[in-house]
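[1] make a model of this:
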Amino acid sequence: MTTFDTDVVVIGAGPVGLTLANLLGVRGHRATVLEARHELIDYPRGVGLDDESIRTLHTAGLWERVRPFTVPHHVVRLVNGTGRVLATNNPRTQEFGHPRKHGFVQPLVDKELAAGLDRFPGTALRFRHRVVGLEDRGDHVAVTAERHDAAGEPAGTVTVTARYAVGCEGGSSFTRKWMGVEFEGKSPSTRWVVVDVADDPIGTPSVYLGADPRRPYVSIGLPQGIRRWEFMLHDDEPTALCDDPAFMRSLLERHVPDPSALRVINQRTFTHHGRVASGFRKGRVFLAGDAAHLMPVWLGQGWNSGIRDATNLAWKLSAVLAGDADDALLDTYTEERRKHASDMIDVNMAAGTVMKMGRFGGAVRDAAASALNLVPKWKSYFTELRFKPMPRYASGVVVDQATLRPGRAGAGFKRRGALAPFTDSCGELSPVGMQFIQPRVTTADAADALLDDVTGDWWTLATWGTNPTAFLTEADLALVRRHRIRLVSFMPETQRTWAETEFAGSPAPVTVVGDTTGALKDWFDVRACGLVVLRPDHFVAAASLTRQASQVLAALRTAASLTTAPVGEPALEGATA
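    This is a model prediction of the structure:
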């Protein structure tokens, strides 16, 4: 077998590239991160961290390191020019194991992501390496970088070989240009100036989106006493005006007494972008994060969308590198991630439109908001963040619940197909393609544990109230062993001890999980399934009746391009599962 310098070359040491390298590392694979800068970016950029990203950081073993630089339950209020609250976004659900929204200080979090790479002997972070060449050689890639010394002077070039390369180097991505894909979307001409100050002079802990017709603004309370303001620049105001202290004082004096006394730690201007690459893969080269899509800042989803990319791509690369899946699995990355990124851009663009309305439009908006707040159902649409499109993978590594066909999954079944005669559940929406919940649970070895700590970071086949091995053939059990699929039985806590004894002699180990909060029972109670297969990223790959376990595993094998090669041997290039 040919030996390469590393398994994956990651281009760019931003949060997406660093997270991807950490996720590869915890699954036993090597990564080399090449960064053009001489150090990590040290000024704040992203300020919002959501529960999905925290779940990923937990998988990477980094959440406890990152947690001190966050504040949970970051409330967002949309206010008009008089300060009247039009809508409040304050989701209190913790269905994925953590509060829905956090504020955070990005440079400090990025530093922990970089430090996390030190855990893996085969992983390296190389600063002062600007990538200037990419070559796909069929069975591997060669990435060429210009090196610079500590003084910034050229110090020759280096070429790194790897099985795959991932471009995570931002909106001006060299990788994307090398791939030759379109970068579709809009870049509105609206410019904003952002100001971060230490020793927060206001002290309120959350976020205000100021939909002020005179000048839209944002005011954000962040961890460690940081306050951020963002102000929209009018078309007739040159960017250079932001260098004028008097102009900056005029922006701030409506929000804080004595702006000249502020301790400014960062001031920059930027333009909102809403763009997405037409494809995220070309051969052995991929895009992730801002290299793949640029997200307007309104809903704080730029950082989080990139982490979703890393989460999705990392387990698929890991599966192929380990010989668990054929290379065709990697085609599902674009299929799954591009649409959600595009949908998120659209929602952010719409939010920006609401923010920037003039006097007449603003008056109409304010009146509409007042009416919406009178209807609890409409009000909760904003309060609980329901307008944010949750990732749902309708194609890719999914199995349709009604037909059990691999590769595509309908959102509902309405008693259609083979499932119709057998179900009396009240649920007609399929959970396939959605992220599974993460309550706290109990096992024989752990009390009050997060579910991900019990199921792990690879495949899980779980049933409610039964022994999953009861429905598996010898061939199914061989597949379970080959692909390290953890078998789990969710039980009411009152039955856990009985099940642990009853299932002790099963033909394969079964982890019995006590549903101490009732959340798992509630989940199954409104869904027409008693069995689920969870992917390594905690999304539901398949859901069915328990008796359909063999059919589900057969379909999953196709959807995920799972190989039958012996453990430790890579799948043959182009081989079928």
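
[2] use CA for all of it now, contacts and neighbours both
    Fine.

[3] which neighbouring elements make contact with the lengthiest strand in the chain?
    Ranked by residue count, the top strand of the chain under DSSP state E comes out as strand 154-167. With contacts defined as 3 or more Cα pairs under 8 Å, 6 or more residues apart in numbering; DSSP states H and E, strand 154-167 has these neighbours: strand 6-11, strand 141-148, helix 174-179, strand 285-287.

[4] distance from it to the middle of the chain?
    Taking Cα atoms, centre = their mean, to the nearest Å, one finds strand 154-167 lying 26 Å from the centre of the chain it belongs to.

[5] report the contact partners of the closest residue in space to I220 that isn't next to it in sequence.
    Spatial nearest neighbour of I220, excluding adjacent residues (Cα to Cα, 6 or more residues apart in numbering): V207 at 4.4 Å. The contact partners of V207, by Cα atoms under 8 Å, 6 or more residues apart in numbering, come to 74-77, 218-221.

[6] and this one, so I can compare the two:
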Amino acid sequence: MDTYDVAVVGCGPVGLTLARLLAMKGLRVAAIDPNRLVCHHPRATHLDDETMRLLQTLGAQDMEHRFLRQTAWTLHREDGRAFLQQMLPEEESDQGWRTDYQFHQPDFESRLRGLLAADAGVDLWFGWTVSAIEQDDTAVRLTLLDRSTGAETTLTAGYAVGSDGANSFVRQAMNAEVEDLHGTQRSLIIDIHPFEHPAQLPADSGFILCQGKRPVTYLPIFPPMLRFEFMLLDEDDAAELERPQSVYELLSRWLEPGSYRIMRTDTYQWHARLVRGWRSGRLLLAGDAAHQMPPMLGQGMCSGLRDAANLAWKLAAVVKAESPSALLDTYESERAPHVRPYIEESARQSNLIEALGTGAVPEPNGTRTIETFRPLLGPGLVT
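    So this is what the prediction gives:
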């Protein structure tokens, strides 16, 4: 039986960041993830200046040259006229980095996995899934199953953090309540590798085109990769739209078939949800396990990384007996009020875009420019 200070269950960007921060504090960490290798297609695509500063803390700031510096974000009417725009500053923010970047998630995860592999205080349980969790006043016991061999083992940890995504096993074990903030839509996600960048599409800015019944989001990821997200209605047949012929038709406005490689076609359902109760004894939640939001603000992963930054030093202080365990209760009280405005605003924009596409609301007049907003932390260490 292996014993750790903290077991991190789920090692996407949030879990990897949390494990790295804990190890840097001198804790013994189990990093557990069902995937032996990094998923080869991107899921998240956006990070901000606060995220870059966190990468600097992790020792991975040199990846910035592999990130696309984003310059603008615009919402368009069906005829192409803009009605909402956000111009992103080219100068560095107070965090010492640009405010918005697009990135390729597999590279991001690969770098963080490598940093963990080189750390003697971390054991990588990649290819293992957690099948059972029990806790008492002194420890958490996790039963792990090797996905390739069927072998089973048990780990013990002082604490366990579920950063295991929207369908979190740890959250289910905690029986945590989930608040629905009403922003559920389906999107067909198409990632492509064009052989040449299409001249009619911007190379460093994204947009949403509120067209007909199927609004489309365009995002350059990192050259040459591009993403298109088509918002689907209830009656849309996702399986049919995921077929290559449908993809060629959907993208024909911008690209000729044969001018690109299709990397991914998946239908994803977005939700706007916030968990109540991020801690239950020695179990905690982070990232999508604690909150989910539509992609309109690009703050889903960024919010999860803020969770990791807030939680890591508090867990380290408690494990080292430098602070009482009550310190961990300030984690949710600070983070939940900060992430809620992002969820609510992304849900509002998502619902607006859907309504515009279906004609449920009239098109707005003129063009409005919006500024980036930064919610405040909730009461915690400082009230």
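
[7] tm score of chain vs chain?
    Here the TM-score for the pair of chains, by TM-score structural alignment, normalised by the length of the second structure, is 0.93; 376 aligned residues with a Cα RMSD of 1.9 Å.

[8] hang on, the earlier thing: of the helices and strands packed on strand 154-167 of the first structure, give the one that comes closest to D525 of the first structure.
    Proximity to D525 of the first structure (Cα to Cα) singles out strand 285-287 among these, at 39.3 Å.

[9] what residues of the helix ranked longest in the second structure count as buried?
    Longest among the helix segments of the second structure by residue count, using DSSP state H, is helix 329-358. By 16 or more other Cα atoms under 10 Å, the buried positions in helix 329-358 of the second structure come out as 329-336, 338-340, 342-358.

[10] go on, stretch 47-54 of the first structure?
    47-54.

[11] report the aligned residue range of the second structure for it.
    Across the second structure, the stretch matching stretch 47-54 of the first structure (TM-score structural alignment) is residues 45-52.

[12] helices of the stretch 251-383 of the second structure, start to end?
    Ranges of helices in the stretch 251-383 of the second structure, per DSSP state H, counting those that start in this stretch, are 300-319, 329-358.

[13] of those, give the one that comes closest to L251 of the second structure.
    Of the helices of the stretch 251-383 of the second structure, nearest to L251 of the second structure by Cα to Cα is helix 329-358, at 17.7 Å.

[14] what's the angle between the closest one and helix 300-319?
    When axes from the mean of the first three to the mean of the last three Cα atoms, to 10 degrees is applied, the directions of helix 329-358 of the second structure and helix 300-319 differ by 170 degrees.

[15] to which residue of the first structure is R20 of the second structure aligned?
    Here R20 of the second structure is matched to N22 in the first structure, going by TM-score structural alignment.

[16] where's that match, which helix or strand?
    Assigning secondary structure by DSSP states H and E places N22 of the first structure in helix 15-26.

[17] do the same with G114 of the second structure
    If you go by DSSP H and E, G114 of the second structure is part of helix 105-117.

[18] now do the buried residues in that helix.
    Buried, per 16+ other Cα under 10 Å, within helix 105-117 of the second structure: 105-110, 112-113, 115-116.

[19] which strands and helices sit next to the following helix or strand past it?
    Downstream of helix 105-117 of the second structure, the first helix or strand assigned by DSSP H and E is strand 122-126. Packing partners of strand 122-126 of the second structure (3+ Cα pairs under 8 Å, 6+ apart): strand 29-33, helix 105-117.

[20] tabulate the ones you listed (a markdown table), appending distance to L376 of the second structure.
    Below are those laid out as a markdown table (distance: least, Cα to Cα, whole Å):
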| stretch | distance to L376 of the second structure |
| --- | --- |
| strand 29-33 | 30 |
| helix 105-117 | 27 |
